[in-house]
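1. Sequence first, predicted model second:
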Amino acid sequence: MNIENIKSVYFVGAGGIGMSALIRYFLSKGKTVAGYDRTPSELTERLIVEGAQIHYEENVDLIPQACKDKDTTLVVFTPAIPHDHRELAYFRQNGFEIHKRAQVLGLITRGSKALCVAGTHGKTTTSTMTAHLLHQSHVGCTAFLGGISKNYGTNLLLSADSPYTVIEADEFDRSFHWLSPYMSVITATDPDHLDIYGTKEAYLESFRHYTTLIQPGGALIIHTGLEMKPDVQPGVRTYTYSRTEGDFHAENIRIGGGEIIIDFVAPDTRINDIRLGVPVSINIENGVAAMALAHLNGATDEEIRQGMASFGGVDRRFDFRLKTDRLVLLSDYAHHPAEIAQSVKSIRELYSDRKITAIFQPHLYTRTRDFYKYFADSLSLLDEVILTEIYPAREEPIPGVSSQLIYDNLRPGIEKYICPKKDLLNFLATKSFQVVIVLGAGDLDNYIPEIIKILH
């Protein structure tokens, strides 16, 4: 199907962050856009205001008439949607063109120079940072992001004339295999999504295959020390990066007074005194990767310096929601043990003299089953942990798998509680806190306005 010829696009799973960027893209092209999602959210409500027709009941009768012509309608679905979903079954039975989100993203971006950021963690911040660096420079870019940029209030940036598209390359369900990267960063390959991959070896193999898709003339920028071994085509340059070593790295790191200032070192330049707009230590590494991509694609040293200083961050990525002398409250999407450990270490650097509490909502039964001991190790770096029940997303419960597995493996002496989500606000009202971080990829973030009212 030629994307230019379609008149309407229907999204099954319209409320996902990756899906919403495509919804905004098709709205910008003047297409009729509609879709289904299981529950309303701030994001779906915003999409409705922007022109999308979204409903929340699995009901074929609610599909708009404009989306029932199979010759002019494209159906896009997320792999998180169950195979027996009634609306998806209707489209299948009636011969509609049906694509996964990643396939459509691959089609849209095939004619551009795709700058992709892949990895178990760090990819949303790094890709959003890269998009900001290029967008505010003379280079420009289009961008499909996995989070809402605080600089722009959206996860889609459009450019009429830049050849570059920044993409967050998601490994879930091997989605990133649909892309044709011109250049790519790989941030990390700690095993995840074992419900899809089965083994660590299969997960690493998926990343190896992804590196074969990078186009000749392009480049791979890979974090030092990863277990996975890249396999690039002839004509693809390979660079390494990390916080303090590799072809791209930082030197002269200064942390203090609420600021982080670094010097950026590249094979052919050095940019001194770069101030991080979001001064948390994990952003040194994310920033090095983003600056490497921006530098290799023509952003000037001064544009990079200004862009890093003006970067406002991403919703739910080390996101300060309340900051007073008495109380700090952050939200962080971290939902893998390695991400949580990194997040906690960054907070410790900023608030070494304060008690740090996490409210953690585990995401997926399979991930909890596979990694509960590692979750307990990471959460044990905190002073206090409050666990809610598992957020199931696309999964059915697994017997014997609950937050209790993590709770039982936390280090002796840590203050720890299990609290059902429905009782959380009342429980928090009985306690006092200094630094609180709400962790996880589920729906706990929706509670933050209420949590602020209780704690403030």
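-> Sure, I can see it. Numbering: from 1, shown residues only.
2. For the rest of this, base every contact and every neighbour count on C-alpha atoms.
-> OK.
3. hang on, E205 is in a strand, isn't it?
-> No - applying DSSP: H, G, I helix; E, B strand; the rest coil, one finds E205 to be helix, outside a strand.
4. which residues does it contact?
-> By CA atoms under 8 Å, 6 or more residues apart in numbering, the contact set of E205 is M228.
5. Alongside the first one, take a look at this:
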Amino acid sequence: MFNNRDHLYCIGIGGIGVSALARFAMARGARVSGSDLTENDLTKQLCKEGISVEIDSIEIPDDVTRVIYSPAVPETAPQREQARVRGIPTQSYPEALGEIVSSFPTSIAVSGTNGKSTTTAMLGQILEHAGMNPTVIVGTLVPSWENKNIRFGGKDFIIVEACEWREHFHHIQPTHAIVTNIEEEHLDYFRDLHHLYESFSTFLRPVGTVVMNERIPSDELHGIQTKQTRTFGIQQTSNVFYSDVQFDHGSQVFSVHASTTVFDVRITRPGIHNIENALAAIAMALELGVPIRAIQDGLSYFSGIWRRFELRGTFHSALVFSDYGHHPSAIISTIEGAREFYPDRRIILVFQPHQRQRTQYLFQKFVKAFQAPDLLILTEIYDVPGREVSDVQISIDDFKPRLSPDRTIVMKDPLDIPAYLAQIVKPDDIVIIMGAGPIDQLATTLTRV
């Protein structure tokens, strides 16, 4: 797809998806440059890797042969307009990802509301230990892959994270797919849960083998043949299920049942949700003929990914974790997992809701999820540029009457939080900084103190 005659220009190169494609193109021999509105850690790292990055540029270099842009970049952006006028072939990130996927004989797309990134990285590490040398493109940073969002492998196997937002995954036609779960999400685009099921059905129909969570109602996925699917979960009716979960020195050990085969697996990530992520990866690995030993080794060495219950350091001797979760179910599963590994500690959750429409639509579920921590600190809702609906009127203050005043603090400005935590935090506390917006900066601030 890319070669040494290409000069690829990436608009929005500082994003987690486009930056991965920039790295992929460079590894295939192309010259790569790009721009973004602001500098961030990714743009700095790309520069160190030899990719030319300009900040807030409006010009495309003269010798560019191809342009890839982030879906967040509007059609009216000057650089997209330049590309049109000059007749430069242009693709969105999902379109380019789809073309890359189609160039591999075996391709696995990992989809679902929650757990995509973790499952993608887990499966990649399993195939790596099996000697299959997969290429992996994932929507996060993976420490075991030089803290990058891509693993450069061979040309036989590719694993990609496939996002359902605005039906981006419809541009991808994999040979295999995983569906971790389907919940109400991206409601700035989807009308309701039924609309979301319809979109997943369209994505999955052409796929040869689909590994899916047992909790997904099969009658909602229209046109998906039973012979295509393999299920995973806790129920013995699933093709691959788990039992006998035990906790052992910061690990979960559980038994995996696949047909007549039973074997034990150890993972170092907490929570039932991570057992399910591992099970999804296991089920697909078995479909691909991976030996059990490689599955066990790949998962036992999996050390997690960026901003998924990621230990960032300490603040006044309390452990500080950062997590990307922004859905009510993610709050609950993360807190439950933390309690499994730290059963006798107070859990303080600092949460920044992400997008007003999501917050309003899932209001009741957020109220329930906010009961999970021992102490909740809420900041104002993060307005997502270009994704907010003007008639949605909701504030963080709307939660106050529904939450216990003894266990809830509303601090609209995250900059006020460090001083408050310094007064109340105890050495044995667990502090979780959660949200998909810039609240992660707070974790950095706290752990630098």
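-> Sure, I can see it. Since the model is a prediction, treat every value here as computed from it, not as a measurement.
6. Now the counterpart of D398 of the second structure in the first structure: closest residue in space that isn't a chain neighbour?
-> In the first structure, the residue paired with D398 of the second structure is L405, using TM-score structural alignment. Of all residues not flanking L405 of the first structure in the chain, Y372 sits nearest, at 6.2 Å (CA to CA, 6 or more residues apart in numbering).
7. Check the alignment and tell me where I253 of the first structure lands in the second structure.
-> Per TM-score structural alignment, I253 of the first structure is aligned with V245.
8. Chain neighbours aside, what residue packs nearest to that match?
-> F254 (4.4 Å).
9. Would you map the helices across the stretch 201-350 of the second structure?
-> Counting by DSSP state H, counting those that start in this stretch, the stretch 201-350 of the second structure has these helices, from start to end: 272-287, 292-300, 328-341.
10. before we move on, which element is the residue nearest to L405 of the first structure in?
-> Element membership for Y372 of the first structure (DSSP states H and E) is helix 365-379.
11. Specify, as a residue range, where that helix falls in the second structure.
-> By TM-score structural alignment, helix 365-379 of the first structure lines up with residues 356-370 in the second structure.
12. Centre of the chain to that stretch, how far?
-> On the basis of CA atoms, centre = their mean, to the nearest Å, stretch 356-370 of the second structure sits 20 Å off its chain's mean C-alpha point.
13. again with stretch 307-319 of the first structure
-> For stretch 307-319 of the first structure, the separation from the chain centroid amounts to 13 Å (computed by CA atoms, centre = their mean).
14. can you tell me what part of the second structure it aligns to?
-> Stretch 307-319 of the first structure maps onto residues 298-310 of the second structure, going by TM-score structural alignment.
15. ok, and the closest non-adjacent residue to Y25 of the first structure?
-> Of all residues not flanking Y25 of the first structure in the chain, L156 sits nearest, at 7.2 Å (CA to CA, 6+ apart).
16. That neighbour: neighbour count?
-> 25 (other CA atoms under 10 Å).
17. so who does the counterpart of it in the second structure touch?
-> Matched to the second structure by TM-score structural alignment, L156 of the first structure sits across from I150. If you count contacts by CA under 8 Å, 6+ apart, I150 of the second structure has them with A20, R23, F24, T135, V136, I137, V138, L141.
18. Mean distance between the helix or strand encompassing I150 of the second structure and the first structure after superposition?
-> Per DSSP H and E, I150 of the second structure falls inside strand 148-151. Taken against the first structure, strand 148-151 of the second structure registers an average deviation of 1.2 Å after superposition, with mean CA distance after the TM-score superposition for the first structure.
19. Beyond that strand, next helix or strand please.
-> strand 157-161.
20. tell me the average deviation of that following strand from the first structure after fitting.
-> Counting by mean CA distance after the TM-score superposition for the first structure, strand 157-161 of the second structure comes out at 0.8 Å.
21. Please tell me how far that strand is from the chain's geometric centre.
-> Distance, centroid of strand 157-161 of the second structure to centroid of chain: 14 Å (CA atoms, centre = their mean).
22. The helix or strand following it maps to which residues in the first structure?
-> Per DSSP H and E, the first helix or strand lying C-terminal to strand 157-161 of the second structure is strand 176-179. Using TM-score structural alignment, strand 176-179 of the second structure lines up with residues 183-186 of the first structure.
23. Please apply the same query to stretch 322-330 of the second structure.
-> Taking TM-score structural alignment as the measure, the first structure aligns residues 331-339 with stretch 322-330 of the second structure.
24. Quick one: end-to-end length of that stretch, please.
-> Length of stretch 331-339 of the first structure, first residue to last, CA to CA, to the nearest Å: 13 Å.
25. neighbouring contacts of that stretch?
-> So stretch 331-339 of the first structure is contacted by 121, 190, 192, 316-321, 340, 343, 362-363, 371, 374-375, 377-378, 437-441, 445 (CA under 8 Å, 6+ apart).
26. Which strand or helix spans the match of D398 of the second structure?
-> helix 403-409.
27. and that helix, how far from the chain's centre?
-> 26 Å.
28. Now do the contacts for the residue nearest to V245 of the second structure.
-> Contacts of F254 of the second structure were listed using CA under 8 Å, 6+ apart, and they are Y242, S243, D244, V245, Q246, D264, V265, R266.
29. ok, now V142 of the second structure?
-> A121, K148, N149, G304, I305, W306.
30. Any chance of these in TSV with neighbour count as columns?
-> Below are the contacts of V142 of the second structure laid out as TSV (neighbours: other CA atoms under 10 Å):
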residue	neighbour count
A121	35
K148	22
N149	25
G304	22
I305	24
W306	21
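31. Now do A27 of the second structure: how many residues are near it, please.
-> 15.
32. Check the spacing between the closest residue to it other than its chain neighbours and R312 of the second structure real quick.
-> Spatially, and ignoring its direct neighbours in sequence, A27 of the second structure is nearest to F152 (7.7 Å; CA to CA, 6+ apart). In this view, F152 of the second structure and R312 of the second structure are 27 Å apart by CA to CA.
33. Thanks a lot, catch you later.
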